[in-house]
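Visitor: Sequence plus the predicted model coming up.
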Amino acid sequence: MDSPPGPVAASDGFSGWLERRFTLTERGTTARTEVLAGVTTFLTMAYIVLVNPAILGSAGMPVAAVAAATCFAAAFASILMGFMSNTPLAMAPGMGLNAYFSYTVVQQMGVPWQVALGCVFISGIAFLLLTLTGIRQLIVASIPNYLFAAVAGGIGLFIGFIGLKDAGIVVANPATFVALGDLKAPSSALAIFGLLLIAALSVWNVRGAMLIGIVATTLAGWVMGLVSISPEPYSLEALTGTAFQLDIAGVLGLSGRQGIGLLEIIFVFLFVDLFDNIGTLVAVTKRAGLIDENGKIPKLNRILVTDATATVVGSMAGTSTVTSYVESAAGVQAGGRTGLTAIVTGLLFLAMMFVAPYAQVIPLAATAPALIIVGGLMLLPLVEVEWEDPMSAIPAFLTVAMIPLTFSIANGLAFGITAHALLKMVRGTLSRTDWFLLVLALLFVIRFIWMGGA
């Protein structure tokens, strides 16, 4: 007598759907492998749930609400990426752009965080339109690859510098601009402990090294009496402090000197997101073996449309630009080959929303070490610069140096692109296809004249 087919058939049906939807066998993977890969990716990038609120919180945004928005944006983007492109690429609010949002746009330029979120929203819409109209290819073609690498490296130094400052390891000095801080101060000592712990866990290849290090440092601070842990009851109302708070009218209504600044803000959000995505996509898809025989990334437009959509949704939830995470490579290393990996990562971020309010108990001394480590790891692309060739070395150096030294990604981009265009003119290698590069360089020169050192 045959056994009832009910539960088994349902299970087979679901397994069959997974197979058809994500082409598991074709890509040499299984559902179990994809789930494990998704968990691995989540552990390697879960630190953003603690670090992003710390950075945006310094801009006056409610920390608990930002933590929830971070979880929601990462969940929405990763799940959408999995279904849209069937790529093991997880997404979350991007490091570097969150620092630019907080330290440059809000604190340095004096733009209210609600208006800054409006800029993020508009940059997402612009990215979507550029992708759908094909102008994105024109932009990418006008910028040399070594400047992509230089921007990534400069942002790494920027993030690392912020981490050293938050840790009290580097402090202001009227004579030398910066100097070594008091390493015996309790908060600095705690940050150094966290830095050593994360570094040790990383070299031991412990999954979730940064997350473990942040939590352990917070607990150590609590034991030392440096952290007051008094979590409040879970409140959905507290999590809506940033949702739909973006001020688009504030963006469109500003004019004059500040208006030009806002155009620059949108430009930086758009370009850095574009650069970051191209670099991450190449790195992750190469490792996953998904690049086709022509060297192209399958379903690239779907990936970029997903990225733009995620940024728009993220700004409405209350966080800075959402982008692809290179930590996705950890999941690929664990065997992830399909969008199911990204979906599992997204579901874990969704579950984490319910503990998001407790992110406000994490001190700067605990998140600063993660910023320093992340900043260091972001220097890897600099090996792609041909440092022996002045044609690439000079613009690359200016880009890398000006981002942390002027506390502005925009300044680094401006110096690098302008220097590249000028050197091509001097060398006599400009061609008709460089017209967009010249337009960008001219706009940057006008920006320098108009805004001066602002």
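Guide: Sure, I can see it.
Visitor: From here on, just use CA atoms for contacts and neighbour counts.
Guide: OK.
Visitor: and Arg20, what helix or strand is that in?
Guide: Assigned by DSSP states H and E, Arg20 falls within helix 6-22.
Visitor: Show me what that helix is in contact with.
Guide: With contact meaning C-alpha atoms under 8 Å, 6 or more residues apart in numbering, helix 6-22 is reached by 24-25, 31, 86, 338-340.
Visitor: As a markdown table, those with distance to Gly154 would be great.
Guide: Formatted as a markdown table, the contacts of helix 6-22 follow (distance: C-alpha to C-alpha, whole Å):
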| residue | distance to Gly154 |
| --- | --- |
| Leu24 | 38 |
| Thr25 | 41 |
| Ala31 | 39 |
| Asn86 | 31 |
| Thr338 | 32 |
| Gly339 | 31 |
| Leu340 | 33 |
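Visitor: Make a ChimeraX selection of the buried ones in the residues you listed.
Guide: Filtering the contacts of helix 6-22 down to the buried ones (16 or more other C-alpha atoms under 10 Å) takes a single ChimeraX command:
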select :24,31,86,338,339,340
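Visitor: Distance to Pro233 and secondary structure added to the contacts of helix 6-22, as JSON lines?
Guide: Shown next, in JSON lines, are those (distance: C-alpha to C-alpha, whole Å; DSSP: H, G, I helix; E, B strand; the rest coil):
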{"residue": "Leu24", "distance to Pro233": "42", "secondary structure": "coil"}
{"residue": "Thr25", "distance to Pro233": "46", "secondary structure": "coil"}
{"residue": "Ala31", "distance to Pro233": "37", "secondary structure": "helix"}
{"residue": "Asn86", "distance to Pro233": "38", "secondary structure": "coil"}
{"residue": "Thr338", "distance to Pro233": "38", "secondary structure": "coil"}
{"residue": "Gly339", "distance to Pro233": "35", "secondary structure": "helix"}
{"residue": "Leu340", "distance to Pro233": "34", "secondary structure": "helix"}
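Visitor: Check it against this one:
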Amino acid sequence: METLNRIFKLDQAGTSVKREFVAALTTFVSLSYMLFVVPNILSASGMQKGTVFTALVIASAIGCFLMGLMANYPIALAPTLGSASFFAYTVCQSMKIPWQTALAAVLIASILFVLITVFKLREIVINAIPQDLKYAISSGIGIFIAFIGLQNGKIIVNSESSLVGLGSFHNPSMWIALFGLVITVILICLGVPGSIFIGMVLTAIFGIAIGQIALPQQIVSTPPSINASFGQALVHIKDVNSVQLWIVVITFLLVTFFDTAGTLIGMTQQAGLTDEDGNIPRIGRALAADSTGMIVSSIAGVSPLGTVVESSSGIAMGGRTGLTACFVGILFLISMFFSPLLQVIPTTVTAPALIIVGVYMAGNLAKIDWNKFEVALPSFLIVLGMPLTYSISDGLALGMIAYPITMLASKRGKDVSLAMYVLAIIFLIYLWIINI
């Protein structure tokens, strides 16, 4: 106990080993749905669910240990749904880029993230993009994720006359998704900890009860091998050799960087870890842990790690130090032996989780200054562009290109940073290349 107290400064933080463990258990239960949602998402890229599951568990555990030991924050790391969706649906499906090359792009983005942190360029990068556009990026990704969830649950389907339409109530998959959505919403409204995970379990049981989901042959097994994905990022790093792929790298960097920065700000404020001026102590260490975790995830074979908002549930239970994050890492390692449960958690079961996470992320829409048209238009193009183009990077490009134009037209061109003009040109080239 004394050793843990010395490493994590438990007494100074006014906490205990027991409280940190309870906080970690709460955080893990809250984010455990990712163990099943992320493999389902990444399977759309051609990756094997079992391989992704093991890679996710290992990378997340290492990421949590890094955050706990380097920054001493009660914040967990795991693949975020936004980056996983961009990886699978935009990069691999829409752009037809092999998942091995996509992992190489993640590796390069994570190395750039490390360099930005080491050379303390994060302030320049953060300040380059206006706050309104940052909110729009987060909201747009949330709506895109929710749209994917509605599709996976067969609630929204293809329509020849109107592109999309409401699914058929004769489809049992739709009933499973609707059941899960309703039950999870009720649990969240009641304030039940781990509502998304519990809702997923109840949805799977419902699917089994109506004969649409088969029971697993076993519960515990040896973890699936990651040989198929391990090290592929290193092998294929030479394939990142086009403007299109470098746009992918930049987008991965932007999405993960701003998602991490925003989550860190929110979580540290909730835990009362900021100083009198609202600054985050050890922010450099936290970003270093996150960027190093991204490197680990790309080499292991899973989409980028990021700080997860579900950490707020553990903080609410009293988690105040990195011991909470380390305990979460241990729980991730234990979960490695439950991969057979993947077969009873199909996309129809995880669909409600995507929809609800989308609702949470869309909350940033309220923070955009809609009264200023020169800001509202590019923000709107980002938010609407992501789901309608079925591409995070395409939606991002539309807003990034529009912003300098609207600002110049409003005679506010001097308020636009040089970096934003450069980004606009890069994204313009990107749109031209993908449409040749």
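Guide: It's in. Here the structure is a predicted model, which means the values were calculated and not measured.
Visitor: quick one on the thing from earlier: give me the buried stretch members for the helix holding Arg20 of the first structure, please.
Guide: Applying a neighbour-count criterion of 16+ other C-alpha under 10 Å, one finds 19, 22 buried in helix 6-22 of the first structure.
Visitor: Which SSE is immediately downstream of it?
Guide: With DSSP H and E, the next secondary element past helix 6-22 of the first structure is helix 31-45.
Visitor: and that next one, which residues are buried?
Guide: 31, 33-45.
Visitor: ok, now stretch 123-131 of the first structure?
Guide: Neighbour counts using 16+ other C-alpha under 10 Å place 123-128, 130-131 of stretch 123-131 of the first structure among the buried residues.
Visitor: Show only the entries of these found in helices.
Guide: 123-128, 130-131 (DSSP state H).
Visitor: would CSV of those residues with distance to Leu371 of the first structure be doable?
Guide: What follows is these, written out as CSV (distance: C-alpha to C-alpha, whole Å):
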residue, distance to Leu371 of the first structure
Ser123, 25
Gly124, 25
Ile125, 29
Ala126, 29
Phe127, 27
Leu128, 30
Leu130, 31
Thr131, 31
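Visitor: Mind checking which residue lies nearest the centre of the second structure?
Guide: Thr80 (1.8 Å; C-alpha atoms, centre = their mean).
Visitor: Just tell me what that residue corresponds to in the first structure.
Guide: Superposed on the first structure with TM-score structural alignment, Thr80 of the second structure falls opposite Gly94.
Visitor: and that match, how far is that from Glu388 of the first structure?
Guide: 31 Å (C-alpha to C-alpha, to the nearest Å).
Visitor: try Asp307 of the first structure
Guide: 35 Å.
Visitor: Show me which of the two is the more surrounded one.
Guide: It is Asp307, of Asp307 of the first structure and Glu388, that has more neighbours when counted by other C-alpha atoms under 10 Å, with 27 against 9.
Visitor: downstream neighbour of whatever helix or strand the more buried one lives in in the secondary structure list?
Guide: Assigned by DSSP H and E, Asp307 of the first structure belongs to helix 300-317. Using DSSP H and E, the helix or strand that follows helix 300-317 of the first structure in sequence is strand 322-324.
Visitor: give me the stretch of the second structure that that following strand matches.
Guide: Here strand 322-324 of the first structure aligns to the second structure at residues 305-307, judged by TM-score structural alignment.
Visitor: Can you give me the buried ones in that stretch?
Guide: Those buried within stretch 305-307 of the second structure under the rule 16+ other C-alpha under 10 Å are 305-307.
Visitor: And it against the first structure, how far off on average?
Guide: With mean C-alpha distance after the TM-score superposition for the first structure, stretch 305-307 of the second structure departs from the first structure by a mean of 0.4 Å once superposed.
Visitor: contacting residues around that stretch?
Guide: Contacts of stretch 305-307 of the second structure from elsewhere in the structure, counted by C-alpha under 8 Å, 6+ apart, are 59-60, 63, 75-80, 256, 259-260, 263-264, 290, 293-294, 297.
Visitor: tell me, which helix in the second structure spans the most residues?
Guide: Longest helix in the second structure, counting residues (DSSP H): helix 243-271.
Visitor: rewinding a little: name the nearest of the buried residues of stretch 305-307 of the second structure relative to Gly278 of the second structure.
Guide: For those, the closest approach to Gly278 of the second structure (C-alpha to C-alpha) belongs to Thr307, at 19.2 Å.
Visitor: Can you report how many residues neighbour the equivalent of Ile373 of the first structure over in the second structure?
Guide: Mapped onto the second structure by TM-score structural alignment, Ile373 of the first structure lines up with Ile356. Residues lying near Ile356 of the second structure (other C-alpha under 10 Å) number 21.
Visitor: Ile356 of the second structure: helix or strand, and which one exactly?
Guide: If you go by DSSP H and E, Ile356 of the second structure is part of helix 347-361.
Visitor: Average offset of that helix relative to the first structure?
Guide: Looks like 1.0 Å for helix 347-361 of the second structure (mean C-alpha distance after the TM-score superposition for the first structure).
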